[in-house]
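*Asks:* The following comprises the amino acid sequence and a computationally predicted model.
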Amino acid sequence: MAATTDRTRQRRDDVVTTVELDEYGPAVTVPLPDELGRALAASRIVEAAPDPYRPGGWRLRAGGKVGAVALRAPGHPPVTLRIAPKVPVSRLFFLIGYAADPRIHRDGEVSVAEQDELLPALAQGFERSLERALRQGVLQGYRHTEETASVVRGRIREAEQVKRHHGRAFPVEVAYDDYGTDIAENRLLRAATERLLTLPRVPDDVRRRLRHHRGRLLDAQPLTRGIRDLPQWRASRLNLRYQPALQLAETILRGSSVEHSAGPDGRLSIDGYLIDTHKIFEDFVCVALREALAEHGGHSALQARGVHLDEAGAVRMRPDLVWYADQGSPRAVADAKYKAEKPEGFPDADLYQMLAYCTALGLSDGHLVYARGYEPSATHRVRHAGIRIHQHALALERSPEQLLTAISTIARLMAEGADTTRPTQDTVRHRPRKA
């Protein structure tokens, strides 16, 4: 039976107020109102189930989501649930930043070494990038607008005018380009700033500076709460100073924002911010491999399209990374796997998946990259197939330089193995888009 740990703080009424869990750590039993326990189980933020040996207790176990959430129910004190990553926050932040833009790491744009919690580190890193972005003033640019207006501005959208107004002169459907600060870049920065200001655990000094930055961005239109499709921006010389902040803004806005009501009457609420460490690791490995493989020629496709298991093309496959020669034939394939540490070692299912990738792509070598450093790298030769599957282990507690060196070693092995690969004609037919 799991017991309440010293990291769980309680009030005198024996109702827990703060629960601190470790990513993929052991289950912890805490006293929770049944309403909150059931809401937490339904949210799938953590594994939650009543403890059969302790009345009123709930067994909680964190998976691959890290961050903090607050649970509230009428008549009960609020409960704060914090999930700490199993790697140092500074290392996790490096993975996030590098996956968003490798230049953030190379240029030393962001440092959060003094923070030991995820959300404060993310807020501090974003604020520093935002301050650098706005140091030379708020960026201006042209924004294309299509709207219904009472006066003619720009050009008239004739097809929409006929379709919507059936020959009437007014109102008029117009399209024009407006120059100012209400552009996609500033909308993203304002939305990320406002999202951070609503979250707990943001340091007071960071919150104060974020409010100041928000005041400079008020001319940018706010985003609709819960919007899925973020404004699109394109990297250019003009927005170069904005780019580190924009990459972090997208990370913040695409994070797993937990905000909903539960229960039959909607009286229970769960609010917070979580990040999926599986996605962070997979994005980092793919981007880092793409950067390292660029030195060996060809091009890499992330979440490669146009790969099918069967000859009819009915069974689609999406390898994390496929490295192609310049003429379009596949040379190597890799998949990133963020797994919990288990004594039985690497899961067999991953081997079967990689075997299917190699068979469909006509490759003799496949590479699996795991987020762990406790098992040695292994190579398996598949019987009667002539296919080798390589399993690589990354120790995330290593320094950023050591991690990138390890990735470069994997890329070199992929390039060496590609020299012996002979793709079939079926695998040369498609020419996927570059990532």
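*Replies:* Yep, that arrived. Numbers count the residues shown, from 1 in each chain.

*Asks:* drop to CA atoms for contacts and neighbour counts, all remaining ones
*Replies:* Noted.

*Asks:* Packing partners of the longest helix along the chain?
*Replies:* If you go by DSSP state H, the chain has its longest helix at helix 400-418. When contacts are defined as 3 or more CA pairs under 8 Å, 6 or more residues apart in numbering; DSSP states H and E, helix 400-418 sits against helix 277-293, strand 330-337, strand 365-370.

*Asks:* just the strands in the stretch 151-300 of the chain please.
*Replies:* Ranges of strands in the stretch 151-300 of the chain, per DSSP state E, counting those that start in this stretch, are 155-156, 172-180, 256-262, 268-276, 299-302.

*Asks:* Please work out which of the ones you listed is packed deepest.
*Replies:* The highest average neighbour count among the strands of the stretch 151-300 of the chain, using mean count of other CA atoms under 10 Å, belongs to strand 299-302 at a mean of 23.

*Asks:* one step back: and the next element down the chain from the longest helix of the chain?
*Replies:* helix 425-428 (DSSP states H and E).

*Asks:* Ends of stretch 250-262, what's the gap?
*Replies:* Stretch 250-262 has its terminal residues 28 Å apart, counting by CA to CA, to the nearest Å.

*Asks:* what's that stretch in contact with?
*Replies:* Stretch 250-262 has contacts (CA atoms under 8 Å, 6 or more residues apart in numbering) with 39, 69, 96, 100, 188, 191-192, 195, 230, 267-276.

*Asks:* what number of residues lie near Ala49?
*Replies:* 17 (other CA atoms under 10 Å).

*Asks:* I'd say it and Pro55 touch.
*Replies:* No. Assessed by CA atoms under 8 Å, Ala49 is found out of contact with Pro55, at 11.8 Å.

*Asks:* related to what we said a few turns ago, quick one: closest of the strands of the stretch 151-300 of the chain to Val28.
*Replies:* Among those, strand 268-276 comes nearest to Val28, with 19.3 Å by CA to CA.

*Asks:* and that closest one, what other elements does it pack with?
*Replies:* Counting contacts by 3+ CA pairs under 8 Å, 6+ apart, strand 268-276 packs against helix 34-43, strand 65-72, strand 256-262.

*Asks:* Ok, which of the ones you listed comes nearest Ile407?
*Replies:* Among the helices and strands packed on strand 268-276, strand 65-72 comes nearest to Ile407, with 24.2 Å by CA to CA.

*Asks:* centre of the chain versus the closest one, how much separation?
*Replies:* The chain centre lies 17 Å from the centre of strand 65-72; the measure is CA atoms, centre = their mean, to the nearest Å.

*Asks:* ok, structure two:
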Amino acid sequence: MRTVTLTEHSTSDPFPLGGTARERLFDLVAGRLEVQATADPGQVRLRSTSWVGAVHVPGLTVRVTPRAGMANLFTMFSAGIPGGTLGREEVGWEGGVDLVDGVAAFLLRAIDDCTRRGLLHGYLHREESLHVIRGRLLVGQVAVRPWAAARPPCGYDDFTVDVPENRMLRCALEQLLRWPALPPVLRRGATALAVRFDGVSPTVPDDHRGGVPITRLNEHYAAALDLAGQALEGVTISHREGEHRAHAFLIDLQDVFQRWVAAELQARLWPMLHVSERPAYSLDDDARLPVRPDLVVMRGARPALVLQARHRLVGASSALSQEVSALLLQAASLPVPTALLVYADAEHPPEPQMRIRGTGTRLLCLPLTLDATPDALSARLDEIAELVRVSALGPLPQRNRTQASAVVPTI
């Protein structure tokens, strides 16, 4: 068994990979891990992207780790989980815990917290043939098949645990249990939790790609559903007759970083401002050019600032202009006077402040370095939140301007 270890956005040395393993690898990681050909047809290179985690195919294990370290990845991944849900000592941050193990620990604790007092129930409409009439008799079906009137078809609303929220959590648990290298303590925890979902229909990850809308009825499930959605997005398991299983469990750092920035800013800006994730707008008056900005800071019902969170900026200034062109177009169409680009890493860091010719939009580019202590990260987020507040609500009193001006040269 060969093991290849990469960091995000890096390339491996050439190594031999058989045709079967190469085909399985292509199937599992398309768009998440690049398999590059070399001059030797029997060897390949692997190029990692923003997806980190682990991939197992017959004869090969690939591990992709974040540049900033696992501790800060788990800090980002836990965005939105109630305080105290999971401590460092329980996940083992200090000991360099495996990414999949850490994600599994977060997910199990979140599911346990939201289902400890019982599963969410809801009404599902069912239509089936019964021995007694329940709900509404489906007269149209009786007319078509009168010989089946001994078991009349009925439509009724059933109060049940077999609702989309529970199906999604059960699916996430089952995918974790299929991971071959899951530690025994986590496997026992997942098995014990799976018992709670008796009566919930089994599903597959593709059934939950759209997620579950959060309402007042299921808001206590929100953290667990968010973590389950992120985990299911990166899970791929394939099986062919007569072959070993191949597994992939990958997490998109770009998605995690954006969610984390949104959650941290929301906690710091509420109730004066609200951070909306991917709201629907249109660039034209007739709504024929839809657009969904990454993040929009709202002042009541009015957009005040558009924000883009990027885990890594790749390339020089020409690449940056392509990166921010959509952001500036969104800012001009909303319209808002300020567009904010928050990034964790950049090959060529952009200028902290630019004025866009023609529209007058102010573009602020702020680094949020992840290779720092939790206290330093929190302090930097405080500064960015203060700048957002000033841009959206107006200048601060004289005594508070020093902290805000520390983020960019001029407010």
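*Replies:* That came in fine, so what should we check first? Keep in mind it's a predicted model, so treat the numbers as computed, not measured.

*Asks:* okay if I get the helices and strands packed on helix 400-418 of structure 1 as CSV plus distance to Thr405 of structure 1 and mean neighbour count?
*Replies:* Below are these laid out as CSV (distance: least, CA to CA, whole Å; neighbours: other CA atoms under 10 Å):
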stretch, distance to Thr405 of structure 1, mean neighbour count
helix 277-293, 9, 21
strand 330-337, 17, 26
strand 365-370, 14, 25
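
*Asks:* Dump those into TSV; add distance to Pro78 of structure 1 as well.
*Replies:* Output for those, formatted as TSV (distance: least, CA to CA, whole Å):
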stretch	distance to Pro78 of structure 1
helix 277-293	26
strand 330-337	36
strand 365-370	37
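
*Asks:* of all these, which lies closest to Ser150 of structure 1?
*Replies:* Of all these, helix 277-293 sits nearest to Ser150 of structure 1, with 47.1 Å by CA to CA.

*Asks:* re the thing from before, tell me which of the helices and strands packed on strand 268-276 of structure 1 is the most buried.
*Replies:* Burial of these is given as mean neighbour count (mean count of other CA under 10 Å); strand 65-72 ranks first at a mean of 22.

*Asks:* Report the angle between that one and strand 256-262.
*Replies:* Taking axes from the mean of the first three to the mean of the last three CA atoms, to 10 degrees, one finds strand 65-72 of structure 1 and strand 256-262 inclined to each other by 30 degrees.

*Asks:* State the span of structure 2 onto which the helix or strand that strand 65-72 of structure 1 is followed by is aligned.
*Replies:* Scanning forward in sequence from strand 65-72 of structure 1 by DSSP H and E, the next helix or strand is strand 79-84. Residues 60-65 of structure 2 are matched to strand 79-84 of structure 1 when aligned by TM-score structural alignment.

*Asks:* That stretch: which residues count as buried?
*Replies:* The neighbour-count check on stretch 60-65 of structure 2 (16 or more other CA atoms under 10 Å) flags 60-65 as buried.

*Asks:* how far does it sit from the chain's center?
*Replies:* Distance, stretch centre to chain centre, for stretch 60-65 of structure 2: 20 Å (CA atoms, centre = their mean).

*Asks:* mean deviation of that stretch from structure 1?
*Replies:* Its matched residues in structure 1 lie on average 1.5 Å from stretch 60-65 of structure 2 after superposition (mean CA distance after the TM-score superposition for structure 1).

*Asks:* What ranges does the stretch 101-250 of structure 1 have for its helices?
*Replies:* Secondary structure of the stretch 101-250 of structure 1 by DSSP state H, counting those that start in this stretch: the helices cover 102-107, 118-134, 158-165, 184-197, 204-216, 243-254.

*Asks:* okay if I get these as CSV plus mean neighbour count?
*Replies:* Below are the helices of the stretch 101-250 of structure 1 laid out as CSV (neighbours: other CA atoms under 10 Å):
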stretch, mean neighbour count
helix 102-107, 15
helix 118-134, 23
helix 158-165, 13
helix 184-197, 23
helix 204-216, 15
helix 243-254, 23
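
*Asks:* how about the ones you listed in JSON lines, adding distance to Lys65 of structure 1?
*Replies:* Formatted as JSON lines, the helices of the stretch 101-250 of structure 1 follow (distance: least, CA to CA, whole Å):
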{"stretch": "helix 102-107", "distance to Lys65 of structure 1": "24"}
{"stretch": "helix 118-134", "distance to Lys65 of structure 1": "11"}
{"stretch": "helix 158-165", "distance to Lys65 of structure 1": "46"}
{"stretch": "helix 184-197", "distance to Lys65 of structure 1": "18"}
{"stretch": "helix 204-216", "distance to Lys65 of structure 1": "24"}
{"stretch": "helix 243-254", "distance to Lys65 of structure 1": "14"}
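
*Asks:* For Ile410 of structure 1, find the nearest of these.
*Replies:* Evaluated with CA to CA, the helices of the stretch 101-250 of structure 1 place helix 102-107 nearest to Ile410 of structure 1, the distance being 17.7 Å.

*Asks:* name the helices or strands packed onto that closest one?
*Replies:* On a contact count with 3+ CA pairs under 8 Å, 6+ apart, helix 102-107 of structure 1 meets helix 89-100.

*Asks:* contacting residues around the helix it packs on?
*Replies:* For helix 89-100 of structure 1, the surrounding residues in contact (CA under 8 Å, 6+ apart) are 85, 104-105, 111-113, 115-118, 121-122, 247-248, 251, 280-281, 283-285, 287-288, 396-397, 399-400.
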